[in-house]
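Asker: Need coordinates for the following:
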Amino acid sequence: MKILIIGPSWVGDMVMSQSLYRTLKANNPDATIDVMAPDWCRPILSRMPEVNNVVAMPVGHGSLQLSVRRQLGKTLKQSGYDQAIVLPGSLKSALVPWFADIAKRSGWLGEMRYGLLNDYRKLDKVAFPLMVERYIALAFDKAEMTSAKALPQPLLYPALQVDNESTIAACQALGLNQDRPTLAICPGAEFGPAKRWPHYHYAQAVAQLIDTGWQVWIFGSGKDHPVGEEILAHLSDTQRTHCINLAGQTKLEQAVDLMASCKAAITNDSGLMHVAAAVGLPLVALYGPSSPDFTPPLTHQAKVIRLIDGYLKVRKGDGEQGYHQSLIDITPQMTLDALDELLAGQSCAS
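Answerer: From the prediction side, this is the model:
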């Protein structure tokens, strides 16, 4: 069976989509899975052994470009796909499989996609509360999937595959060494400062960890680099020698490979949080207005800290510098205690 997946456009969602690919392969080991995605997704998808090929999506996120989608669909008609599974909920994301005349086109109904999808599911958010459950459900006949309770357990969480040679190469390219245990921190987040734990809290936690023998690598995109510099500015000269701001300095594949070599992570609710979970890091995940009830870190080695309930759609909090008060209220000591608890549990398990 040959399956085309129309993949999501965000780092975290793309990582979580691996649960679907793993489930499809578990159900049918001979299945061939191709994923249509933007080029930036290739580094993530290349570390998913279930994915056979990445089909480039030349249309940017949010852009219709109907003629481009039509031409791409016509090109894919010759590829012999038996099924397409559409993960985004937009109408435009379902167009290419329809233009390609793929016999079975599956997905959640979304934006009025009758006809574009011929194997559509009507979403009950209470029955399928987690995004990963909604993804995995598409690997099964819709008659079987009345709620997440029908999914086979345990769920197959994302598991990015990183080889040691790639990690060594990334360290050499960036002049890094691991003469101390390494903590990954991911202080950035999309959509403004309201989802970010304050940089001064990160700095205080980092300073304490460095003083006890850790080194720290700061991960993120180019726009997260200033946050990393703010953290560094709060450290002493000696502490700064053990804290490296890699935000914006790595390719995405290098960030994945380097993160896989770390011992643990402290992270905001972000795409890199999902990467950290998928490479097997024990992690402390810090939530404010966004909720772990929909997209939690998919790992059994996580401590989630959140001091409020519900979901708040805010991009700038009422606290200082746009931080949300619920994140300001998470103290560095709370985070360090959670990290200690995680690592102590890992030691006992080993």
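Asker: only C-alpha atoms for contact and neighbour calcs from this point on.
Answerer: Noted.
Asker: Start from the N-terminal end of the stretch 201-350 of the chain and give the helices.
Answerer: Remark: helices assigned in the stretch 201-350 of the chain by DSSP state H, counting those that start in this stretch are 225-233, 237-240, 252-260, 271-278, 325-328, 332-349.
Asker: would TSV of these with mean neighbour count and distance to Val96 be doable?
Answerer: Listed next are the helices of the stretch 201-350 of the chain as TSV, based on neighbours: other Cα atoms under 10 Å; distance: least, Cα to Cα, whole Å:
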stretch	mean neighbour count	distance to Val96
helix 225-233	19	37
helix 237-240	15	50
helix 252-260	24	27
helix 271-278	26	26
helix 325-328	20	41
helix 332-349	14	44
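Asker: Gln83: which of the ones you listed is closest?
Answerer: Closest of the helices of the stretch 201-350 of the chain to Gln83 is helix 271-278, at 26.6 Å (criterion: Cα to Cα).
Asker: what angle separates the closest one from helix 252-260?
Answerer: Orientation of helix 271-278 against helix 252-260 (axes from the mean of the first three to the mean of the last three Cα atoms, to 10 degrees) gives an angle of 50 degrees.
Asker: Tell me the first helix or strand C-terminal of the helix or strand containing Asp34.
Answerer: Asp34 is part of strand 32-37 when elements are defined by DSSP states H and E. Next along the chain after strand 32-37, taking DSSP H and E as the criterion, comes helix 42-45.
Asker: So which elements touch that next one?
Answerer: strand 51-56, helix 252-260 (3 or more Cα pairs under 8 Å, 6 or more residues apart in numbering; DSSP states H and E).
Asker: Residues contacting it, please?
Answerer: Identification of contacts with helix 42-45 by Cα atoms under 8 Å, 6 or more residues apart in numbering yields Met14, Val15, Val51, Val54, Leu160, Leu252, Glu253, Val256.
Asker: With distance to Leu72 added, can I get these in JSON lines?
Answerer: Shown next, in JSON lines, are these (distance: Cα to Cα, whole Å):
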{"residue": "Met14", "distance to Leu72": "21"}
{"residue": "Val15", "distance to Leu72": "24"}
{"residue": "Val51", "distance to Leu72": "20"}
{"residue": "Val54", "distance to Leu72": "14"}
{"residue": "Leu160", "distance to Leu72": "29"}
{"residue": "Leu252", "distance to Leu72": "26"}
{"residue": "Glu253", "distance to Leu72": "27"}
{"residue": "Val256", "distance to Leu72": "30"}
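Asker: Please give the structure of this sequence too, so both can be compared:
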Amino acid sequence: MQKNFPQYRILIFSSDVQEIEHMSELIHDRISSPKITIAANFKSVCKIISAFNFDVILVCINHTDSGIEILDFIEKNISRAGVIVISDIMAISEIVDSKNADNSANVFDYLPKSELSSLLLFKSVIYISEKNKFHIKLKNLERKYSNLFEMNPVPMWIYDLEFLKFWRVNDAAVRKYGYTKDEFKEMTLKDIRPKEDLVKLEKAVGMVRKHKKLFTNGIYRHKKKDGTIMYVEVVSNIIYIDKVKYGLVLANDITETLDYIQAIEDQNSKLQEIAFNHSHIIRAPLTNMMGILNLVKEMDLNTPESAELLEHLFTSCNQLDEKIAEVVKKSASYPLSKN
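Answerer: You can find the predicted model right below:
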């Protein structure tokens, strides 16, 4: 009979020696050079599982209580092996279905012992191995994106679109807004918005509810736990978790940026005022000085009239100095926030 070539690492757990031999024969009948390890009792299973890695764990269950115990142990201590449960106990079959439905860390398959054959076991080994590989890749991908969410330096959260409750928040949101994660779970999006902005919030969320896919961004006002109002640039997207629609939000605090922009605009206004008025402020004493100098050129400097003109010239020079100092003061740097 043609055999499958990949070498599988298989652990067989059974307290029945004849059952172990039968399982080994069925495996060798279809699978080429399998690496089989035997565990005859719960203690040895615990020791072996802790020390070695397996592609497939074959568990033969003849009693409900001991079967539940071993399945629970495998689920808690193994995350990278597929589990094939062989039994004729209906309660065990229901437990396997329940673990698969609960998105367990392991992939489980159930085979009725009374219907077992080498072909059925072979198909299950192939199925459980390939499904487990995909399961591991999926879990690694979920872990990767979970890390991107949790470790993002910008506040992020996932919220329920029906009631607007926070479903999950990252550490950056905790630091920025001042609430603990447990506090966030008891809150809705309305709790971080000023009352006068709630209509704007309902309008934005209403738009998200109408679409299956939607990417939006905008600037909004948010409120911290201490009551501080900040401006945030919000980027929002729709995601689906277990086929349930949620909103994913990234909220970047841009309050300081807006303060700097306002400071620059105020400074520009001052500079425009100076540019408009400087000729009127400075030109008056300068005009006086130029007129006096023209008269002085044509006069005898030893006459009383010349002395009076020189006195006017001195006064105009002082006026010009004062106006220049006033312009310098008005054009001084606008004080920006250092917080």
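Asker: Any idea what the TM-score comes out to?
Answerer: Superposed pair, TM-score by TM-score structural alignment, normalised by the length of structure 2: 0.28. Supporting alignment: 125 aligned residues with a Cα RMSD of 4.3 Å.
Asker: Pipe the helices of the stretch 201-350 of structure 1 into CSV and attach distance to Leu45 of structure 1 per row.
Answerer: Output for these, formatted as CSV (distance: least, Cα to Cα, whole Å):
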stretch, distance to Leu45 of structure 1
helix 225-233, 25
helix 237-240, 34
helix 252-260, 10
helix 271-278, 12
helix 325-328, 32
helix 332-349, 28
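Asker: Out of the ones you listed, the one nearest Thr182 of structure 1 is which?
Answerer: helix 252-260 (9.1 Å).
Asker: What is that closest one packed up against?
Answerer: Judged by 3+ Cα pairs under 8 Å, 6+ apart, helix 252-260 of structure 1 is in contact with helix 42-45, helix 164-174, helix 271-278.
Asker: in what helix or strand does His280 of structure 2 lie?
Answerer: Judged by DSSP H and E, His280 of structure 2 forms part of helix 255-297.
Asker: Could you name the helices and strands sitting against that helix?
Answerer: Helix 255-297 of structure 2 packs on strand 229-241, helix 304-330, going by 3+ Cα pairs under 8 Å, 6+ apart.
Asker: mind giving me CSV with the ones you listed and columns for distance to Phe276 of structure 2?
Answerer: Converted to CSV, those look like this (distance: least, Cα to Cα, whole Å):
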stretch, distance to Phe276 of structure 2
strand 229-241, 34
helix 304-330, 12
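Asker: who wins for proximity to Ile282 of structure 2 among these?
Answerer: Between these, helix 304-330 lies closest to Ile282 of structure 2; by Cα to Cα that is 6.0 Å.
Asker: and Ala84 of structure 1, which of the helices of the stretch 201-350 of structure 1 is closest to it?
Answerer: helix 271-278 (24.8 Å).
Asker: separation between Glu273 of structure 2 and Asp171 of structure 2?
Answerer: Glu273 of structure 2 sits 47 Å away from Asp171 of structure 2, going by Cα to Cα, to the nearest Å.
Asker: Ignore what I typed, I meant Lys203 of structure 2.
Answerer: Noted for Lys203 of structure 2: a distance of 28 Å to Asp171 of structure 2, by Cα to Cα.
Asker: With His28 of structure 2 instead?
Answerer: Per Cα to Cα, His28 of structure 2 is found 52 Å from Asp171 of structure 2.
Asker: Same question for Asp253 of structure 2.
Answerer: Counting by Cα to Cα, the gap from Asp253 of structure 2 to Asp171 of structure 2 is 15 Å.
Asker: One more: Ser269 of structure 2?
Answerer: In terms of Cα to Cα, Ser269 of structure 2 sits 41 Å off from Asp171 of structure 2.
Asker: Likewise for Gly206 of structure 2?
Answerer: Distance from Gly206 of structure 2 to Asp171 of structure 2, by Cα to Cα: 27 Å.
Asker: just Asn147 of structure 2 next, same as before
Answerer: 11 Å.
Asker: Pick out whichever of the two has more residues nearby.
Answerer: Higher neighbour count among Asn147 of structure 2 and Asp171: Asp171, with 18 against 12, using other Cα atoms under 10 Å.
Asker: Next, count neighbours for the closest residue to that one other than its chain neighbours.
Answerer: Using Cα to Cα, 6 or more residues apart in numbering and skipping residues adjacent in sequence, the residue nearest Asp171 of structure 2 is Glu150, 6.2 Å away. By other Cα under 10 Å, the residues close to Glu150 of structure 2 number 18.
Asker: I figured Glu150 of structure 2 hits Val174, correct?
Answerer: No. Between Glu150 of structure 2 and Val174 there is no contact under Cα atoms under 8 Å: 10.8 Å.
Asker: How far away from the center of its chain is the helix holding His280 of structure 2?
Answerer: Relative to its chain's centre, helix 255-297 of structure 2 lies at 50 Å (Cα atoms, centre = their mean, to the nearest Å).
Asker: what is the orientation angle of it with strand 229-241?
Answerer: Using the same axes, to 10 degrees: helix 255-297 of structure 2 against strand 229-241 is 140 degrees.
Asker: Report the angle between helix 255-297 of structure 2 and helix 304-330.
Answerer: 170 degrees.
Asker: residues near Gln83 of structure 1, how many?
Answerer: Neighbour tally, Gln83 of structure 1, other Cα under 10 Å: 20.
Asker: measure Phe42 of structure 2 to Leu111 of structure 2 for me?
Answerer: 21 Å.
Asker: Same check on Ile84 of structure 2?
Answerer: From Ile84 of structure 2 to Leu111 of structure 2 the distance is 7 Å (Cα to Cα).
Asker: Please say which of those two ends up with more neighbours.
Answerer: Taking neighbours as other Cα under 10 Å, Ile84 of structure 2 and Leu111 compare with Ile84 leading, 22 against 18.
Asker: does that one really touch Phe122, like I thought?
Answerer: No. Look at Ile84 of structure 2 against Phe122 with Cα under 8 Å: they stay out of range, at 11.0 Å.
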